[in-house]
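Asks: with the input below, show me the fold.
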Amino acid sequence: MSHDHNHDHDHSELSEIELRVRALETLLTDKGYIDPPALDELIETYETKIGPKNGARVVAKAWSDPNYLDRLRSDATAAIAEFGFTGRQGEHMVIAENTEDTHNMVVCTLCSCYPWTVLGLPPVWYKSAPYRSRAVRDPRGVLAEFGVTLPEDKEIRVWDSTAEVRYLVIPERPAGTEDWPEEKLAELVTRDSMIGTGLALDPATLEASS
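Replies: Below you'll find the model as predicted:
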């Protein structure tokens, strides 16, 4: 996998449906009905900006409200629904909490099951064959490619999403944020940190940019 995770796939990795979608996109582009750059920008917005903000609110609430965290542990689907985040791809949610001793990471080895209601559209790399296979066999190596280096004695748990269960990683809350309001805490939560391929942002970095 490349460091920027923008994988180029040959057609042998595409399913029959994906090949049909690609052919349809080409046809519509040739006829001038869609503008690929504009479509790419729209998809990127939903992948990295609009969608993950829902999950960031859930994580920030879990960090700051122990009662809410308990509700997530008991029934994540119902607790997330308290925000109004419900619907297709958001059923049967389970949280995986990162701790000092454990780091959690999510993959879908069979296809690309993904909690759209809290993370938006799945990134291209999440659906790629290299990530789906290597995340299970070599999670530490995959994390290193995302720029995440963990202590050797820290356990890495890989959770395999299915049509029945989807996971949301609760990243470790950064130190020095004890008095932060939920709105500010949510700014530290990235999409990758909720998949487990990243960590929450450094508060100092956020403060410096504001």
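Asks: please make it C-alpha for all contacts and neighbour counts, starting now.
Replies: Fine.
Asks: the strands in the protein, which residues?
Replies: According to DSSP state E, the chain carries its strands in the segments 93-97, 102-107, 155-160, 166-170.
Asks: just name the most buried of those strands.
Replies: A comparison of these by mean neighbour count, using mean count of other C-alpha atoms under 10 Å, puts strand 166-170 on top with a mean of 26.
Asks: check which helices and strands that strand is in contact with.
Replies: Secondary-structure packing of strand 166-170 (3 or more C-alpha pairs under 8 Å, 6 or more residues apart in numbering; DSSP states H and E): strand 93-97, strand 102-107, helix 191-195.
Asks: what about those, which gets the closest to Tyr131?
Replies: Nearest to Tyr131 among those is strand 102-107; the distance by C-alpha to C-alpha comes to 7.8 Å.
Asks: got the angle between the closest one and strand 155-160?
Replies: Angle, strand 102-107 to strand 155-160, by axes from the mean of the first three to the mean of the last three C-alpha atoms, to 10 degrees: 20 degrees.
Asks: I'd like the structure of this one too, to check against the first:
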Amino acid sequence: MAHEHHDEHGHEHGHEHSELGEMDLRVRALESVLTEKGYIDPAALDVLIDTYQTKIGPRNGARVVARAWADDEFRDWLARDATAAIASMGFSGRQGEHMQAVFNSDAQHHMVVCTLCSCYPWPVLGLPPAWYKSAPYRARAVRDPRGVLAEFGVHLPPATAIRVWDSTAELRYLVVPQRPDGTDGWSEPQLAELVTRDSMIGAGLARPPTARAEEDTR
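Replies: This next block holds a predicted model:
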């Protein structure tokens, strides 16, 4: 396993971490006041946040991955200059100014972590999930990535190497999962439905085409 580390990580990371921490405190205080006054329903707010974390946000990244699966020229561009390739699809902005795409294969599986806080590519993945920000994930993903993957239900062959990338304020990563077998001839929208948020972090795999077929028959 290789653990990517950047010398400048500490300074910039510390700044971003403190900024986000202060903002988080302000948001929580505001939420408490609004809840006490009866202006918001915490349960409804949780549903809204979950929607952006798991449904609306990651759709952008899913479209990027689907295009890389379907278009070899775009895949090559994404590998060379992920920032520009992603921006060409209209996905850019704060927290996604500098992107790098890493591609899973039978020989190597990529996984992303932010060891000091929770740097995350918002333009393509939306809000970071709670587990991504948790101290146990941030620590164990580096020390025992195979064990962490197993807890997510991902059991890789022993021969598959695992590379962990440490996201920073300067550079964030998008994992391009392997395209599932049995999807030849599928359109980009169909392919995008197989791409999960976790698979673009490296904590999961793309959904098999049978999963979509089962949903269509319900």
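Asks: quick revisit: how about TSV for the helices and strands packed on strand 166-170 of structure 1, with distance to Ala76 of structure 1 added?
Replies: Below are these laid out as TSV (distance: least, C-alpha to C-alpha, whole Å):
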stretch	distance to Ala76 of structure 1
strand 93-97	5
strand 102-107	16
helix 191-195	14
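Asks: Leu42 of structure 1 pairs with which position in structure 2?
Replies: In structure 2, the residue matched to Leu42 of structure 1 (TM-score structural alignment) is Leu48.
Asks: count the residues that sit near its match.
Replies: Neighbour count of Leu48 of structure 2, defined by other C-alpha atoms under 10 Å: 11.
Asks: what does Gly153 of structure 2 give?
Replies: There are 12 residues near Gly153 of structure 2, going by other C-alpha under 10 Å.
Asks: not counting sequence-adjacent ones, nearest residue to it?
Replies: Leaving aside its chain neighbours, Gly153 of structure 2 sits nearest to Gly204 (7.6 Å; criterion: C-alpha to C-alpha, 6 or more residues apart in numbering).
Asks: what does that neighbour align to in structure 1?
Replies: By TM-score structural alignment, Gly204 of structure 2 lines up with Gly198.
Asks: show me what contacts that match?
Replies: Leu143, Phe146, Gly147, Val148, Thr190, Asp192 (C-alpha atoms under 8 Å, 6 or more residues apart in numbering).
Asks: how does it look with 7 Å?
Replies: Gly198 of structure 1 sits next to Phe146, Val148, Asp192 when contact means C-alpha atoms under 7 Å, 6 or more residues apart in numbering.
Asks: do you know how far the last one is from Gly120 of structure 1?
Replies: With the distance defined as C-alpha to C-alpha, to the nearest Å, Asp192 of structure 1 ends up 12 Å from Gly120 of structure 1.
Asks: more neighbours: these two, which one.
Replies: Taking other C-alpha under 10 Å, Asp192 of structure 1 and Gly120 do not tie; Gly120 has more neighbours (23 against 20).
Asks: and the more buried one, what's its match in structure 2?
Replies: Taking TM-score structural alignment, the alignment pairs Gly120 of structure 1 with Gly126 from structure 2.
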